[in-house]
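Novice: Give the three-dimensional model of this entry:
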Amino acid sequence: MPINLPIALTWLRIAMIPLIVALFYLPEHWLSMPMRDAVAAAAFIVAALTDWFDGWLARRWNQTSSFGAFLDPVADKLMVCAALLILLNLGRVDSFIALIIIGREITISALREWMAKIGASGSVAVHRLGKFKTATQMVAIPCLLYWQPLYGLSLQLLGQILIVIAAILTVWSMCYYLRRAWPEIRNKSDQQQA
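Specialist: Coordinates of the predicted model:
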């Protein structure tokens, strides 16, 4: 397993997940709810920024690796799913939206694994639609974690609008990847039947 700064940042993002979750189990006399929400939102933002920064560094310093390419999306999915479960528990996100987003992540991860196994991973390579979906989630989630107005702006409302947009983009990007993979799936199926 290669160790370099981009991979270390990805590991840091994974390590931050239990810390963010633990904030919501602290007694209120240790940390008030508004402070807890602010710290959780800030930690999520830092983790999301490491996602952008580790990829940028890996490309800039030519430190890309197959392990890093595997670990980075795993860290993203763990981070988003953990945050959605927290928000679901707090009643700040609808269970249907959480199910759509988490279900899509599992489906596309399984699809990419299978496509790599049959040598067709290029057909489900990351597309800008998936990146836009991720960016929308990464803005919506801290808004929903923070849940308080900020400089007169209702982050609660903004987060709720953005998470619905993220859910729509989630379905759209899933359909895009499935459509791209379908010819390879059909070819493989035809070869097995022949």
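
Novice: all contacts plus neighbour counts: C-alpha atoms, from now on.
Specialist: OK.

Novice: Which element, helix or strand, includes Ile163?
Specialist: Applying DSSP states H and E as the criterion places Ile163 in helix 155-193.

Novice: From the chain's centroid, how far away is that helix?
Specialist: What separates the centre of helix 155-193 from the centre of its chain is 14 Å, taken as Cα atoms, centre = their mean, to the nearest Å.

Novice: And it, what does it pack against?
Specialist: The contact analysis (3 or more Cα pairs under 8 Å, 6 or more residues apart in numbering; DSSP states H and E) places helix 155-193 against helix 95-117, helix 128-146.

Novice: 6 Å instead, please
Specialist: helix 128-146 (3 or more Cα pairs under 6 Å, 6 or more residues apart in numbering; DSSP states H and E).

Novice: tell me the angle the helix it packs on makes with helix 155-193.
Specialist: Angle, helix 128-146 to helix 155-193, by axes from the mean of the first three to the mean of the last three Cα atoms, to 10 degrees: 140 degrees.

Novice: which helices and strands does helix 128-146 pack with?
Specialist: Checking 3+ Cα pairs under 6 Å, 6+ apart, helix 128-146 ends up next to helix 33-60, helix 155-193.

Novice: gap between Ala82 and Ile17?
Specialist: According to Cα to Cα, to the nearest Å, Ala82 and Ile17 sit 7 Å apart.

Novice: Please say which of those two ends up with more neighbours.
Specialist: Ile17 (21 against 17; other Cα atoms under 10 Å).

Novice: Now that one. Nearest residue, chain neighbours left out?
Specialist: Met79 (6.0 Å; Cα to Cα, 6 or more residues apart in numbering).

Novice: number of nearby residues for that neighbour?
Specialist: Going by other Cα under 10 Å, the residues that sit close to Met79 add up to 23.

Novice: which element is it on?
Specialist: helix 66-90.

Novice: this one as well, want them side by side:
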Amino acid sequence: MKLTFPTWLTLARIVMIPVLVLVFYLPYRWTNFAAAGVFILAAVTDWLDGWWARRYQQHSAFGAFLDPVADKMMVAVALFLIVQGHPTPWMAFWAAVIVGREIAVSALREWMAEIGQRATVKVAMIGKIKTTAQMVALACLLYSVSPNRAPTGIWLGEFVFHVGDWLLAIAALLTLWSGGQYLYAAWPALRADEAAAASRTAGARKAGKE
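Specialist: As a prediction, the model looks like this:
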């Protein structure tokens, strides 16, 4: 298996996950800058590997599988760190909404792929807007809630935190909206499969009686 440049970028993003955890907890005053910087770099590689693959036609099955895995792992780990750094009910709720939706949509896509209708649940524009809001929110919050963050002034620190807090809430709501769109698009296939399963059950019962 030949690894393309976009796939190497995706692998680098996975390597950044333990780096993010490490710098988040390092006992130095600059760790909030480092944690936010690592996350921003990961987000840039996420954009770059997709652009490069489209621009130079370097698509691969392995890369297509690995890219969403790397994205979801990075987002989930960042959310866990943020909730640990700022353990409030609302922060935990928004994190649970985002992670729960990702699990549900991933399962839905996998099932749709099994029945040959993977394209039915493709990424919509609302999903891209959600991703942008989510990435900015997580970078702001990693900068704001790191345990050993450098003093940046009360006003600046509060401003960055509130920007991240509000954007995370917006991203979570957009997550529910886009998740609903995925479910709506897949609903005809879900109903058809349910009807087919009922028909098979009825046929088996009839054959058993005969």
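
Novice: Fetch the TM-score of the aligned pair.
Specialist: The TM-score (TM-score structural alignment, normalised by the length of structure 1) is 0.92; 189 aligned residues with a Cα RMSD of 1.7 Å.

Novice: quick revisit: the helices and strands packed on helix 128-146 of structure 1 into TSV, with extra columns for mean neighbour count and distance to Met115 of structure 1?
Specialist: Shown next, in TSV, are these (neighbours: other Cα atoms under 10 Å; distance: least, Cα to Cα, whole Å):
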stretch	mean neighbour count	distance to Met115 of structure 1
helix 33-60	18	23
helix 155-193	16	8
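
Novice: Of all those, which one is nearest Ala98 of structure 1?
Specialist: Proximity to Ala98 of structure 1 (Cα to Cα) singles out helix 155-193 among these, at 8.2 Å.

Novice: For the equivalent of Met125 of structure 2 over in structure 1, which residues are in contact?
Specialist: Counting by TM-score structural alignment, Met125 of structure 2 corresponds to Arg128 in structure 1. Not one residue lies near Arg128 of structure 1 by Cα atoms under 6 Å, 6 or more residues apart in numbering.

Novice: circling back: so the helix holding Ile163 of structure 1 matches what in structure 2?
Specialist: By TM-score structural alignment, helix 155-193 of structure 1 lines up with residues 160-198 in structure 2.

Novice: Once aligned, what mean separation remains between that stretch and structure 1?
Specialist: Taken against structure 1, stretch 160-198 of structure 2 registers an average deviation of 0.7 Å after superposition, with mean Cα distance after the TM-score superposition for structure 1.

Novice: Okay, the spatially most central residue of structure 2 and Ala43 of structure 2: tell me how far apart.
Specialist: Nearest to the geometric centre of structure 2 sits Lys72, at 3.8 Å (Cα atoms, centre = their mean). Distance of Lys72 of structure 2 to Ala43 of structure 2, given as Cα to Cα: 12 Å.

Novice: ditto for Met91 of structure 2
Specialist: Distance of Met91 of structure 2 to Ala43 of structure 2, given as Cα to Cα: 21 Å.

Novice: Ile98 of structure 2 too?
Specialist: Distance, Ile98 of structure 2 to Ala43 of structure 2, by Cα to Cα: 17 Å.

Novice: do Met125 of structure 2 as well
Specialist: Using Cα to Cα, Met125 of structure 2 is found at 18 Å from Ala43 of structure 2.

Novice: now do Arg109 of structure 2
Specialist: Taken as Cα to Cα, the span from Arg109 of structure 2 to Ala43 of structure 2 is 23 Å.

Novice: Also Trp30 of structure 2?
Specialist: Here Trp30 of structure 2 is placed at a distance of 20 Å from Ala43 of structure 2 (Cα to Cα).

Novice: Equivalent analysis for Leu173 of structure 2, please.
Specialist: Taking Cα to Cα, one finds Leu173 of structure 2 at 21 Å from Ala43 of structure 2.

Novice: Equivalent analysis for Ala137 of structure 2, please.
Specialist: For Ala137 of structure 2, the distance to Ala43 of structure 2 - Cα to Cα - is 12 Å.

Novice: Then Thr31 of structure 2?
Specialist: Distance from Thr31 of structure 2 to Ala43 of structure 2, by Cα to Cα: 18 Å.

Novice: picking up where we left off before, quick one, which of the helices and strands packed on helix 128-146 of structure 1 gets closest to Ala120 of structure 1.
Specialist: So among those, helix 155-193 is nearest, using Cα to Cα, at 7.0 Å.

Novice: quick one: that closest one to helix 95-117, angle?
Specialist: Using the same axes, to 10 degrees: helix 155-193 of structure 1 against helix 95-117 is 40 degrees.

Novice: Structure 2: matching residues for the helix holding Met79 of structure 1?
Specialist: With TM-score structural alignment as the criterion, helix 66-90 of structure 1 aligns to 61-85.

Novice: For that stretch, give me the average deviation versus structure 1.
Specialist: Looks like 0.7 Å for stretch 61-85 of structure 2 (mean Cα distance after the TM-score superposition for structure 1).
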